[in-house]
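S.K.: with the sequence up front, the predicted model follows.
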Amino acid sequence: MADTYDYVVIGGGMVADAAARGIRERDSSGSILILSEDVDQPYTRPALSKKLWTDPDFTPADNDLNTAADTGAEIRLETHVEGFDRAAKTISIDGGETIGYGRLLLATGGHPKTLDLPQDDRVIYFRTAADYRHLRALSGSGRHVAVVGGGYIGSEIAAALAQNDTRVTVIFPDADLGAATFPESVDKVFEKRFIDHGVALVPGRRLDGATPDGDGFVLTLDDGSTLKADGIVVGLGIEPNTGLAEAAGLEVDDGIVVDARLTTSDPAVFSAGDVANYPDPILGRRRVEHVDNAKEQGAAVGRIMAGSDEKYSHTPMYYSDVFDLGYEAVGKLDASLKTVEDWKDDDSVVVYYLDDGQPVGVLLWNVWDSTEKARKVLAEAHALTADDLVGQI
């Protein structure tokens, strides 16, 4: 007979932690098993590119979520799930073991997008705590690290490295750093901070390849130019891990498709976090790869699995910190959209992003404690025009 658990979570990230806590809100004794491919117990992901680099008093031990101790969940690390049988309600893992489940949560997250680069310890596709430790060992002492990608994760890594005695070059395809996300007025401020901190920017270029050269690499760009670096960090976003769901016959469309109760087409199987494509009550169907969603959606799905009749009604925010700059945002930030800027002072602005004349995203640049107001604007978008937006927040 297979060991059977009341709740099984595939994936060992922040969603797994939040789900275990959500389960415990309603079920104090049900058995919980978390199957994780990671080598570490659940931890907070944002600190890997932020606080662990900037706060000397914050250690990796502080970043541990203490999931097992707080919830009583059993956590198996370095465990690969081969598949699951919905009819039998069993999971197959490497080594031939079979595990039964009452309710199953797919919190499989995503894997980093990769490039055709050498398989080398000095090439890091940044995603995990192990990657953070690896990059720490590769950085400092004036070493030169090339960061490929100037988006959300690439810019944070570049800033983190630059503040830790590391020479940094960022290679990205846009004309300016942040140009795909911010309007020009904000983009100029954002890019200038990197330049002021000594970060070398290589705009309008992509990495074609890298050749090992002594202790480092010679990088070749798409225009034929080259540069040398001691290490390479790739931050190009992730692809959702949907393979298990697809193999089990669940609906997949840019993630695992779930309803407002985070339930797949199988009532005993749920999904949440980076991998879940869910119906946001304000913004419509979407998939969100940020910490607020992982925590809130994870807690909600845990409660739902344990019998709550709630729906997931939270519209998540996200945030970033680089150097002395920071922002929060709700909705879609796309610089190709029309924008309305509401400057509060020389350093603070609210930017509204419009699609077909209606706001679909709000950027709070150095404006704090206003995400609820941003959600309200987006919820009332049908009644607002561009002329109504200045002063809403």
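M.R.: Everything's here; your move.

S.K.: going forward, measure contacts and count neighbours with C-alpha atoms only.
M.R.: Will do.

S.K.: what sits against the residue nearest to Arg122 when sequence neighbours are not counted?
M.R.: The spatial neighbour of Arg122 that comes closest, neighbours along the chain excluded (Cα to Cα, 6 or more residues apart in numbering), is Gly231 at 5.0 Å. Gly231 makes contacts with Arg122, Val123, Leu138, His144, Val145, Ala146, Gly216, Phe217, as judged by Cα atoms under 8 Å, 6 or more residues apart in numbering.

S.K.: is it true that the third one touches Ile124?
M.R.: No: contact between Leu138 and Ile124 fails when scored by Cα atoms under 8 Å: they sit 9.8 Å apart.

S.K.: pull the longest helix from this structure.
M.R.: Determined from DSSP state H, the single longest helix within the chain is helix 291-305.

S.K.: distance of Asp355 from Leu77?
M.R.: 44 Å (Cα to Cα, to the nearest Å).

S.K.: neighbour-wise, which of those two wins?
M.R.: Leu77 (17 against 14; other Cα atoms under 10 Å).

S.K.: check contacts around the more buried one.
M.R.: Applying Cα under 8 Å, 6+ apart, we find Leu77 in contact with Gly12, Leu35, Ser36, Glu37, Asp38, Val39, Asp40, Gln41.

S.K.: next, the one to line up against it:
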Amino acid sequence: MSAEHRFDYVIVGGGMSADAAAKGIRELDRDGTIAVLGEEPTPPFPRPALSKKLWTDPDFGLDDAALATADSTGASVRLDTAVEVLDAEARTVTTAAGEQYAYGRLLLATGGRPRQVAGLEPGPRVLYYRTLTDYHRLRELAASHPRVTVVGGGWIGTEIAAALVQNGCTVTLVHPDGVLGASFLAPTLAQRYEDLFRTHGVQLLPGRRATGGRSEGDAVHVDLDDGTTLDSDVVVVGLGIEPAGELATAAGITTADDGSVIVDSHLATSAPGVWAAGDVATYPDRILGRTRVEHVDNATTMGTVAGRVLAGSGESYDHTPYFYSEVFGTRFEAIGTLDPSAPLVEDHLNDERSVVYHLSQDGRKVVGVLLWQVEDGLDEARTVLARQPVATGAGLEDLVGRIG
């Protein structure tokens, strides 16, 4: 079967990496044809705004956040277009509708899919929150100030809980930690973090996991692991994502145990003519080692580099990305691995600002740096992470170097 559509570049995925890649291509190739095939019904959009600024800044709207992929690059952006088959040898992809696209070079920017609670089916009042469509639906529901159960104490769960309570909803946050944030924050900061939520009226249910649930009319019932059930008007689940690497796996491209696509320093996969970027890609970081990062800095920077590589730049991806969260006006940023069960060095600069150095189990290597209300410390944090290993028994200054 001959391909119905032919493009110099095909990007599979409709998120921020796809947008950045199309713009990266255009930095070097002004004329090559580009197709962006996204399975969502909306064009690429910055996901962080969906749980942060669109809820908290009344002067910031959808138009302010729009990426305008098609207008800025001339790419053909196809919505509601799920790619089901990749033939790397024939250099074609086939969509669920049976359309075939031939490519010169292909980028997999398929991102990930939200982890689900078994038995709790997505529906009009049960949102596995990730997309612009989810935002529109939750905005509609939030207008009546409903009772909302948020499941998950990570980035999405906490940010959505904060956003909803600030928009008049009654919010219960279910999370597995004893103290909110204890799985990634030092104990002193986790307590500060939890206090922010309690002070602003979020009801916390610590040490609990959702095990199932059901919708009945305008009510949703969430079953918990202690045998109790929460009754709500709306449920929002934010339990992270699973990499959407099944297209690559089925095509015989090398993938990791978590389903992500393994790439080299040029973001190339094991298949000629195929690259990968963003949430779905596991790559060799020059400081952190082989890793996968699900946050916006990585999605946009890696996407841009991937686009330039597709267009012939030959460059490597040498950026070590950071991630961040912001709730109730408090912001923290981090690079690397945050594991409070391993040794920590805490540097509390004052009552509001702190730097926490997360060490390896033997205490000789800094594996992560968290900046709590500290601005402009990311470059210094990268320097600290690259300065390895450190001397046994060193003091703070010798061990990590002061930031902030």
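M.R.: Thanks, I have it. Quantities reported herein were computed from a predicted structural model and do not represent experimental measurements.

S.K.: out of the contacts of Leu77 of the first structure, the closest to Ala299 of the first structure would be?
M.R.: Gly12 (14.1 Å; Cα to Cα).

S.K.: aligned partner of the closest one in the second structure?
M.R.: Gly12 of the first structure maps onto Gly14 in the second structure, with residues paired by TM-score structural alignment.

S.K.: can you report how many residues neighbour that match?
M.R.: 28.

S.K.: what sits against it?
M.R.: By Cα under 8 Å, 6+ apart, the contact set of Gly14 of the second structure is Val36, Leu37, Gly38, Glu39, Glu40, Pro43, Pro44, Leu79, Ala109, Thr110.

S.K.: show me where the second structure has helices.
M.R.: Taking DSSP H, the helices of the second structure run over residues 16-28, 48-51, 53-56, 62-65, 69-73, 132-142, 155-165, 187-199, 246-250, 296-310, 378-386, 396-399.

S.K.: so which of those is nearest Ser354 of the second structure?
M.R.: For the helices of the second structure, proximity to Ser354 of the second structure was assessed by Cα to Cα; helix 187-199 is nearest, at 8.6 Å.

S.K.: which bit of the first structure covers that closest one?
M.R.: Against the first structure, helix 187-199 of the second structure falls on residues 184-196 (TM-score structural alignment).

S.K.: which non-adjacent residue is nearest Arg214 of the second structure?
M.R.: Closest to Arg214 of the second structure by Cα to Cα, 6+ apart is His221, at 5.4 Å.

S.K.: for the one you found, grab the count of nearby residues.
M.R.: For His221 of the second structure, using other Cα under 10 Å, the count is 19.

S.K.: was I right about it contacting Thr211?
M.R.: No: using Cα under 8 Å, His221 of the second structure is not in contact with Thr211, being 11.0 Å away.

S.K.: alignment lookup: Glu246 of the first structure to the second structure.
M.R.: In the second structure, Glu246 of the first structure lines up with Thr249, judged by TM-score structural alignment.

S.K.: again but with Ala47 of the first structure, I slipped
M.R.: By TM-score structural alignment, Ala47 of the first structure lines up with Ala49.

S.K.: tell me how far the nearest residue to that match once chain neighbours are set aside lies from Thr131 of the second structure.
M.R.: For Ala49 of the second structure, ignoring the flanking residues on the chain, the nearest one in space by Cα to Cα, 6+ apart is Ala65 at 7.3 Å. In this view, Ala65 of the second structure and Thr131 of the second structure are 14 Å apart by Cα to Cα.

S.K.: quick one: the aligned residue in the second structure for Gly331 of the first structure and Trp155 of the second structure, what's the gap?
M.R.: Mapped onto the second structure by TM-score structural alignment, Gly331 of the first structure lines up with Gly336. Applying Cα to Cα, the value for Gly336 of the second structure to Trp155 of the second structure is 15 Å.
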